[in-house]
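**Student:** pasting the sequence and the predicted model now:
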Amino acid sequence: MRGIFFAIFSFVVVVVLIPLVILTSCDINILPRNRVEERAIIESDLSIKIYNHETKQTMELYLEDYLLNVVASEMPAAFEIEALKAQAVAARTYAIWRYMNHSKQGGHPEHPSAVLCTSHTHCQEWLSTEELLKRHGQKWFDQYWSKIEEAVNSTTGVVMTYNMNPIEPLYHSTSGGATENSEDVFATAKPYLRSVSSPYEQGSPVLVDNKVITVKEFINRMKREKSSIKISERNLASQIKIIQRTQGGSIKEIQIGDQTFTGSQIRRMFDLRSADFNVDINGSSVEFTTRGYGHGVGMSQWGANGMAKQGSDFEEILSHYYQGITLNKIKSYK
């Protein structure tokens, strides 16, 4: 009996008490789904340090103020308001996730003075108001800034969690019809980053893209990447074989010459929009046809906008692209 009691006690501690302690330490309040109207606006008193790649300086901004410029930089302001709200929640969750993982050390190893940076290739894109005005003009600002404020302010404090912890909410421009399992792109399997359909991306200008290079250039790049590769111009098409695709449609493994590569490697080498591509040889040219833009994991921004146009609210959008998550609210940033 003592052994059974100990086993039950251990199960309760691991499955129930530990997650509750973590949740309490994060000061997050669980909210019921579809009850956005009951979320009280909270004071945004968390200041967060961001390394600015443009000025080479570390800034300190209130989180909600930081998010205004992230949403304006990461997603077209002409998108539907519910898509912008989804982007605001994703960006806030990402910032909190970074903060919880790196604030105790003072910053991220690649920018030790700050937990976040302004580069979209490493963290989230953040452009100053002056940079946004320079890029888009005053008319854009007058037309859309209040809309961006609405997207951020109406979701103040709302984040996504899985098992009571903030998630790593990856997102990208366009998936090409289906998103990717995280382990197929970044090696680590995350239960909330599963491959899902993304059927409403028809408006994306990068849904399908073509890139053409010469056969000679193709072979030279392959040899620069792997000097031992055996490949020739003659019958090149027979030397390229797609071995396996991921659940989301991207190339998982491709054979070129006598070597194998991942789709991500080929995407990087030839600066393709995505790893979901086909290769065709036309005479002296090599043509890549890609679907989508970005790594393909998490929320498709154009897919989110398509869902919003179909009538989905931001909660439905987020629950589709991030499987099994709960929308929660930070009670206090203090």
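**Tutor:** That came through, no problem.

**Student:** hey, let's count contacts and neighbours off CA atoms from now on
**Tutor:** Fine.

**Student:** for residue 246, give me its contacts.
**Tutor:** Residue 246 makes contact with 180, 184, 252, according to Cα atoms under 8 Å, 6 or more residues apart in numbering.

**Student:** hmm, I was thinking of residue 86
**Tutor:** 304, 314, 315, 317, 318.

**Student:** make it 10 Å
**Tutor:** 71, 92, 151-152, 155, 299, 301, 304-305, 308, 313-319 (Cα atoms under 10 Å, 6 or more residues apart in numbering).

**Student:** chain center to the helix or strand encompassing it, what's the gap?
**Tutor:** Assigning secondary structure by DSSP states H and E places residue 86 in helix 81-102. The chain centre lies 10 Å from the centre of helix 81-102; the measure is Cα atoms, centre = their mean, to the nearest Å.

**Student:** in that helix, what's buried?
**Tutor:** Using 16 or more other Cα atoms under 10 Å as the test for burial, helix 81-102 gives 81-99, 102.

**Student:** show me the contacts of residue 246 that map onto helices.
**Tutor:** Within these, membership in helices is found for residue 184, as judged by DSSP state H.

**Student:** for the contacts of residue 246, which one is nearest residue 166?
**Tutor:** Using Cα to Cα, residue 180 comes nearest to residue 166 of these, at 20.2 Å.

**Student:** what's the burial count for the closest one?
**Tutor:** 23 (other Cα atoms under 10 Å).

**Student:** hmm, back to that, now a PyMOL select for only the buried ones of the contacts of residue 86.
**Tutor:** This is the PyMOL syntax for the buried subset of the contacts of residue 86, where burial follows 16+ other Cα under 10 Å:
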select buried, resi 71+92+151+152+155+299+301+304+305+308+313+314+315+316+317+318+319
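
**Student:** so of the contacts of residue 86, which ones are in strands?
**Tutor:** residue 299 (DSSP state E).

**Student:** restricted to helices, list the contacts of residue 86.
**Tutor:** Per DSSP H, the subset of the contacts of residue 86 in helices is 71, 92, 151-152, 301, 304-305, 308, 314-319.

**Student:** measure the closest residue in space to residue 20 that isn't next to it in sequence to residue 42 for me?
**Tutor:** In space, and not counting its chain neighbours, residue 20 is closest to residue 164: 7.5 Å by Cα to Cα, 6 or more residues apart in numbering. According to Cα to Cα, to the nearest Å, residue 164 stands 20 Å off from residue 42.

**Student:** also residue 327?
**Tutor:** Distance from residue 327 to residue 42, by Cα to Cα: 16 Å.

**Student:** kindly report the same for residue 322.
**Tutor:** Taking Cα to Cα, one finds residue 322 at 25 Å from residue 42.

**Student:** higher neighbour count, those two?
**Tutor:** Using other Cα under 10 Å as the criterion, residue 322 and residue 42 rank with residue 322 on top: 29 against 14.

**Student:** take this one as well and set it beside the first:
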Amino acid sequence: MILTMLLGRINSKPENDNNIVLSGKYVILSDDTVTKKIDVEYFIPCVLMAQLPIDSPQELLKAQAVVIRTYIINKMGKKDSINAKELSLPYISYGKLREMWFAKYKKNNLRNIRGILCNISGMGKSIPYRENTQYLYGIIKKTNGMVLKSNGEIILPLFHQTSNGQTRSGSEVLGKKYEYLKREKCGNDIQQENYIGIKYFETGEFGNVLKEQGIIAYKDKKEIFVDKNVSTKELLGLIDISNRDKSGYVKIVKIGDTVVEGGVFAKALGLQSTDMTIEEYEKGIRITTKGVGHGFGMSLTYGAGLAGEGKTWKEILERFYDASIVEN
């Protein structure tokens, strides 16, 4: 999962919006100076802005708001609150959002009187902050309290940035419990600029990086990378990435006699996906990946494409999750 990032001090409160129905469930935020709790409905924009630009299609923002709410409530279980660190979701504090939006506002208004005054005086931070929070609260209100359920249970709605062209079947890879995660073709994902990822490793470097991440490879009970002179040809002969799911993602990587889960291997090497190929390149190997993320659940990239085609937020969610959209 993505590591939690607290971006900015918790030094700014959300704008009040009496039309948002509060959930009565809270996320606890903390930094070096303060600890506070915030209602889930007001926390959703913080997560949303860490995943998508504010000018993303509105139907995608609505769909992802439901995904975030469902994810948090699932993780919370029967409790009324949860620490943000337990969620493993990146988020941007309201204080940081205020600074970000003001910086963009100044940049976009360099040539008018208002922008000049803002740049000189530093005043006017409340203008873009108020406008953007109210806009996001309008998005939240459209889905207020709505979550995804399967067989009466709130699901764990996994999501990722960009698929390899097809999302992954939850039941095939993760088991029957995750059968609500559908395999869906995502044609426009392959057109994205960051669709292809490439990383290079010399043979010795490859072994060292794995060791640093706690992966030690063995062959016939002997550690493989003790000998720094393992050739590229020998290394390629030791690696097996043929165990894939039907969407093309590597499930299991074998290095000699050592077996590593595909996601663990990708994370250890800093790869952006587990749909990978490994080939010889100069003094080492080149690993080429397709897509960004684990491939389960909603592809945010394809979701944006669906919104651009006029699909509603409910229709977008139905593409990726075999689940009911209900009020919690």
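**Tutor:** Perfect, I can see it now. A quick note: this is a predicted structure, and the numbers were derived from the prediction, not measured.

**Student:** assign the nearest residue to residue 254 of the first structure once chain neighbours are set aside to helix, strand or coil.
**Tutor:** Ranked by Cα to Cα, 6+ apart and with sequence neighbours excluded, the top spatial neighbour of residue 254 of the first structure is residue 242, at 4.4 Å. Following DSSP: H, G, I helix; E, B strand; the rest coil, we place residue 242 of the first structure in the strand state.

**Student:** so what corresponds to residue 75 of the second structure in the first structure?
**Tutor:** Using TM-score structural alignment, the partner of residue 75 of the second structure in the first structure is residue 98.

**Student:** give the contact list for its match.
**Tutor:** Counted by Cα under 10 Å, 6+ apart, residue 98 of the first structure has contacts 92, 107, 108, 114, 115, 116, 123, 166, 167, 168.

**Student:** in CSV, list the residues you listed along with secondary structure and distance to residue 256 of the first structure.
**Tutor:** Below are the contacts of residue 98 of the first structure laid out as CSV (DSSP: H, G, I helix; E, B strand; the rest coil; distance: Cα to Cα, whole Å):
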residue, secondary structure, distance to residue 256 of the first structure
92, helix, 41
107, coil, 41
108, strand, 37
114, coil, 42
115, coil, 40
116, strand, 38
123, coil, 33
166, strand, 41
167, coil, 37
168, coil, 34
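
**Student:** nearest to residue 273 of the first structure, of the residues you listed?
**Tutor:** residue 123 (18.7 Å).

**Student:** which position in the second structure aligns with that closest one?
**Tutor:** By TM-score structural alignment, residue 123 of the first structure lines up with residue 88.

**Student:** equivalent analysis for residue 67 of the first structure, please.
**Tutor:** Checking TM-score structural alignment: residue 67 of the first structure goes with residue 44.

**Student:** contacting residues for its match?
**Tutor:** 27, 38, 64-69, 72, 91, 136-137, 140.

**Student:** on that earlier part again, the residue nearest to residue 20 of the first structure pairs with which position in the second structure?
**Tutor:** Per TM-score structural alignment, residue 164 of the first structure is aligned with residue 152.

**Student:** who's in contact with that match?
**Tutor:** 323, 324, 326.

**Student:** filter the residues you listed down to just the ones in strands.
**Tutor:** 324, 326.

**Student:** between the contacts of residue 152 of the second structure, which sits nearest residue 286 of the second structure?
**Tutor:** Relative to residue 286 of the second structure, and with distances defined as Cα to Cα, the nearest of the contacts of residue 152 of the second structure is residue 323, at 39.5 Å.

**Student:** so that closest one sits against residue 154, correct?
**Tutor:** Yes - with contact defined as Cα atoms under 10 Å, residue 323 of the second structure counts as touching residue 154 (9.1 Å).

**Student:** need the residues touching each of these two.
**Tutor:** 147, 148.

**Student:** the alignment partner in the first structure of residue 224 of the second structure is in what secondary structure piece?
**Tutor:** Using TM-score structural alignment, the partner of residue 224 of the second structure in the first structure is residue 230. Counting by DSSP H and E, no helix or strand carries residue 230 of the first structure.

**Student:** contact partners for residue 230 of the first structure?
**Tutor:** Going by Cα under 10 Å, 6+ apart, the list of residues near residue 230 of the first structure reads 219, 222, 223, 239, 256, 257, 258, 259.

**Student:** buried ones among the residues you listed?
**Tutor:** 219, 222, 239, 256, 257.

**Student:** and the first one, how close does it get to residue 50 of the first structure?
**Tutor:** By that I understand residue 219 of the first structure. Taken as Cα to Cα, the span from residue 219 of the first structure to residue 50 of the first structure is 42 Å.

**Student:** picking that back up, which residues touch the residue nearest to residue 254 of the first structure?
**Tutor:** Residues 251-256, 260-263, 277-279 are the ones in contact with residue 242 of the first structure under the rule Cα under 10 Å, 6+ apart.

**Student:** among these, which one lies nearest to residue 176 of the first structure?
**Tutor:** Closest to residue 176 of the first structure, out of all of the contacts of residue 242 of the first structure and judged by Cα to Cα, is residue 277, at 10.1 Å.

**Student:** and the closest one, how many neighbours?
**Tutor:** Residues near residue 277 of the first structure, counting by other Cα under 10 Å: 23.

**Student:** cool, and the one 5 residues further on?
**Tutor:** Residue 282 of the first structure is surrounded by 12 other residues when neighbours are defined as other Cα under 10 Å.

**Student:** with the one 5 residues further on instead?
**Tutor:** The number of residues packed around residue 287 of the first structure, counting by other Cα under 10 Å, is 18.

**Student:** test my guess that residue 201 of the second structure contacts residue 270.
**Tutor:** No - between residue 201 of the second structure and residue 270 there is no contact under Cα under 10 Å: 11.5 Å.

**Student:** what's the overlap in contacts for the two?
**Tutor:** With contacts taken as Cα under 10 Å, 6+ apart, the residues that reach both residue 201 of the second structure and residue 270 are residue 209.

**Student:** between those two, tell me which one has more neighbours.
**Tutor:** Of the pair residue 201 of the second structure and residue 270, residue 201 is the one with more neighbours under other Cα under 10 Å, namely 18 against 11.
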